[in-house]
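Chemist: just need the structure, nothing else, for what follows:
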Amino acid sequence: MHFLQILILAIVQGAAELLPVSSSAHVIVAEKLMGLDPTTPEMTMLLVMLHTGTMFAAIVYFWKAWVATYFSSLSAFRTNALRIVAATAATGVVGLALLFIIKRVVFRNASGFEIEHLFGNTTLMAVSLIAAGVLIILAARIRERSDDLTLRSSIWIGAVQGLCLPFRGFSRSGATISTGLAMGVSRRRAEEFSFALAVVLTPPVIAKEAWRLYQAAHVQAVDSGHAVNTMHLIGPSLVGMVFSFLAGLLALRWLSKWLEQGRWHFFGIYCLVAACVVLAVG
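Modeler: Now for the predicted structure:
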């Protein structure tokens, strides 16, 4: 993989991962345009490191706000920890239920089914982008209230996050922030809580992708008859992580600015346009 390709994917992943426009849809389109195979160990390794870069970008960007909100006192920590745990549990319940339904109904309980089989379906991706775009536009029309985050709204946000997991194109940040806005949560609190959930969710995603890398390398080793060395992939992947980190920081500044200035709906319009592009490229 060339340095320019790594740079492009890092910027696309880093920006789109944290903006409410679906990073997966953008990365898949970029890979198709550059003729890359996302199933290779090289691409899997790069994706793991790009996710790591965006996770650290969210931690650095929101750290002061999270300290002020979540760690201001023992009581505040307990209350907010309960909300995060409840939301994450709702994500797991909804996500696993969707996975079960998709496997049993759509794929007729096929033994080799993995959720990644859905990711290459450009029609499904476009529909998901449209759904995210409509949700963002509708949420932007709701007048902001000063209501704080409650346990009930936390669970709803987590449940909607679970809906995003199987569908590439259904932006996680766009859906969770919009759900918070729709339930009367202030823009700042909705944004902070959405990315707190993302930081909790990202390590299992990274672990899953790392496991896929190990499995792919093992299969390749069995087929070729000798061990596959993936150490040469670390250097390019670290470069990608740095660029995704920097792109993520810039993306978060952009997101916060538009959210506070009442321009949230523009991200929804972009998702609708992106759906058309995905269909054309697919």
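
Chemist: please count neighbours and contacts with C-alpha atoms only from this point.
Modeler: Noted.

Chemist: L99 reaches C164, doesn't it?
Modeler: No: between L99 and C164 there is no contact under Cα atoms under 8 Å: 11.4 Å.

Chemist: of the two, who's got more company?
Modeler: Remark: of L99 and C164, C164 carries more neighbours, 24 against 16, as counted by other Cα atoms under 10 Å.

Chemist: contacting residues for that one?
Modeler: G95, F170, S171, R172, A175 (Cα atoms under 8 Å, 6 or more residues apart in numbering).

Chemist: tell me the spacing between the fourth one and V127.
Modeler: To tie it back to what came earlier, the one meant is R172. From R172 across to V127, the span is 15 Å (Cα to Cα, to the nearest Å).

Chemist: now the spatially closest residue to T69 that is not a sequence neighbour: which helix or strand?
Modeler: With sequence-adjacent residues excluded and distances taken as Cα to Cα, 6 or more residues apart in numbering, T69 is closest to A76, at 7.2 Å. In this assignment (DSSP states H and E), A76 forms part of helix 74-101.

Chemist: what helices or strands is that helix leaning on?
Modeler: Counting contacts by 3 or more Cα pairs under 8 Å, 6 or more residues apart in numbering; DSSP states H and E, helix 74-101 is packed against helix 41-70, helix 151-164, helix 187-224.

Chemist: deepest of those helices, which one?
Modeler: helix 151-164 (a mean of 23; mean count of other Cα atoms under 10 Å).

Chemist: report all helices and strands that the next helix or strand after it contacts.
Modeler: On the C-terminal side of helix 151-164, the nearest following helix or strand under DSSP H and E is helix 172-182. If contacts are counted by 3+ Cα pairs under 8 Å, 6+ apart, helix 172-182 sits against helix 122-140, helix 151-164, helix 187-224.

Chemist: quick one more, to check against the first:
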Amino acid sequence: MNDYISAIIIGIIEGLTEFLPVSSTAHIRLTQDLLQLPLDDSYWKMFAIVIQLGAILSVLVYFRTRIVEFVQSYPTGRSGLRTWWNHPIALVILSFVVTAIPCFIMDKFIGDMLENKMAIGWALLLGGLVMWYVDRTYSPRATTEKMEDMTLRQAIVIGLTQILAAAFPGTSRSMSTIAGGQIMGLSRSAALEFSFFLSIPVMVAATSFKLLQFILKEETAVSTHQWAVLAVGFVVSFLVAWVVIAWFMTWVRRHGFTPFAIYRIIIGIFTIAWAYRELT
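Modeler: Just a heads-up that it's a prediction; the model follows:
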């Protein structure tokens, strides 16, 4: 298949799934397999990660007003009750640090798990069951309605849950953040918004690291064609993700996360069956 068409398809999948709690990594991995792309090719591995920056850019655009508000209110917050260490900006950075250090250490393990379709299937399935249980059990008990009211403890625990998502592709970074937030008392909207903001430093760091790693390790320079294909995927993921964010924020407030949990379970079963068939 033409590389540009592949880039468009993968860009659409990335934009649709990056912020939904269904694992964009798993969906891109399965899509690349369906498109018969060389999964052991370092370029396509890098492509799948770097186009996530397009989706992250959509977060900056969509939440630009909130971002400016947080920056201007640092460190005391709008209420005047926050400090430099528990302002929303500080909590996002803290949660990122908690996630980033272990993930950097486990980079090789994480890369190997991306090749394991069976593990991805089980992560999708079990993650769906966890999401369904957490949303049903903890959503009515929420005590923190806004990001501005979050605590250090909540930010640390959410950061720790993201390590699980990074180690086992298919778990979903957003699912882990949202479920961890709900368990710690965040409302659906607060958990979702924190997930969006936390995705900015996490994904910028991850994608930049992978791009740099690819450039330094490759013996041949990235061709003009490869840069162009990457740019197409980047732009498509940005545009699709921008639309998805607006829809998702409205959907969750009204319906919750159960439909996504059911979807995960179905796709997980399908992926496990697919992987089993390949092994037999």
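
Chemist: please convert the helices and strands packed on helix 74-101 of structure 1 to TSV, extending it with distance to A87 of structure 1.
Modeler: Listed next are these as TSV, based on distance: least, Cα to Cα, whole Å:
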stretch	distance to A87 of structure 1
helix 41-70	15
helix 151-164	4
helix 187-224	8
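
Chemist: settle this for me: M150 of structure 2 is touching P88, isn't it.
Modeler: Yes: shown here, M150 of structure 2 and P88 form a contact pair, counting by Cα under 8 Å, at 7.4 Å.

Chemist: who has more neighbours, those two?
Modeler: P88 (29 against 23).

Chemist: apart from its neighbours in sequence, what residue is nearest the counterpart of that one in structure 1?
Modeler: Superposed on structure 1 with TM-score structural alignment, P88 of structure 2 falls opposite N80. Counting by Cα to Cα, 6+ apart, the nearest residue to N80 of structure 1 once its immediate chain neighbours are dropped is Y70, at 6.0 Å.

Chemist: again with A246 of structure 2
Modeler: Using Cα to Cα, 6+ apart, the nearest residue to A246 of structure 2 is Y62, at 7.8 Å.

Chemist: show the contacting residues for the one you found.
Modeler: W242, I245, A246.

Chemist: among the residues you listed, which ones are buried?
Modeler: W242, I245 (16 or more other Cα atoms under 10 Å).

Chemist: which of the contacts of Y62 of structure 2 map to contacts in structure 1?
Modeler: Retained contacts for those in structure 1, judged by both residues aligned by TM-score structural alignment, their matches' Cα atoms under 8 Å, are W242, I245.

Chemist: so which of the contacts of Y62 of structure 2 is the closest to I156 of structure 2?
Modeler: I245 (24.6 Å; Cα to Cα).

Chemist: so the counterpart of that closest one in structure 1 is in which element?
Modeler: Taking TM-score structural alignment, I245 of structure 2 has L252 as its aligned residue in structure 1. If you go by DSSP H and E, L252 of structure 1 is part of helix 234-260.

Chemist: the helix or strand just after that helix vs structure 2, average distance?
Modeler: Next along the chain after helix 234-260 of structure 1, taking DSSP H and E as the criterion, comes helix 264-281. Following the fit onto structure 2, the mean deviation recorded for helix 264-281 of structure 1 is 1.3 Å by mean Cα distance after the TM-score superposition for structure 1.

Chemist: give me the stretch of structure 2 that helix 264-281 of structure 1 matches.
Modeler: Taking TM-score structural alignment, helix 264-281 of structure 1 hits residues 257-274 over in structure 2.

Chemist: buried residues, the matching stretch. List them.
Modeler: Result for stretch 257-274 of structure 2 [16+ other Cα under 10 Å]: buried residues F257, T258, F260, A261, I262, R264, I265, I267, G268, I269, T271, I272.

Chemist: closest to G15 of structure 2 out of those residues?
Modeler: Nearest to G15 of structure 2 among those, with distances taken as Cα to Cα, is F260, at 15.9 Å.

Chemist: quick one, what contacts that closest one?
Modeler: L20, P21, V22, G128.

Chemist: thinking again about what came up before, now structure 2: which of the contacts of C164 of structure 1 match?
Modeler: Retained in structure 2 from those, counting by both residues aligned by TM-score structural alignment, their matches' Cα under 8 Å: F170, S171, R172, A175.

Chemist: closest to F245 of structure 1 out of the helices and strands packed on helix 74-101 of structure 1?
Modeler: Comparing these by Cα to Cα, helix 41-70 comes nearest, at 4.4 Å.

Chemist: what's the angle from the closest one to helix 74-101?
Modeler: 150 degrees (axes from the mean of the first three to the mean of the last three Cα atoms, to 10 degrees).

Chemist: would you mind getting the average deviation of helix 41-70 of structure 1 from structure 2?
Modeler: Averaged out, helix 41-70 of structure 1 is 2.5 Å away (mean Cα distance after the TM-score superposition for structure 1).

Chemist: okay, angle between the helix holding A76 of structure 1 and helix 187-224 too, please.
Modeler: 50 degrees.
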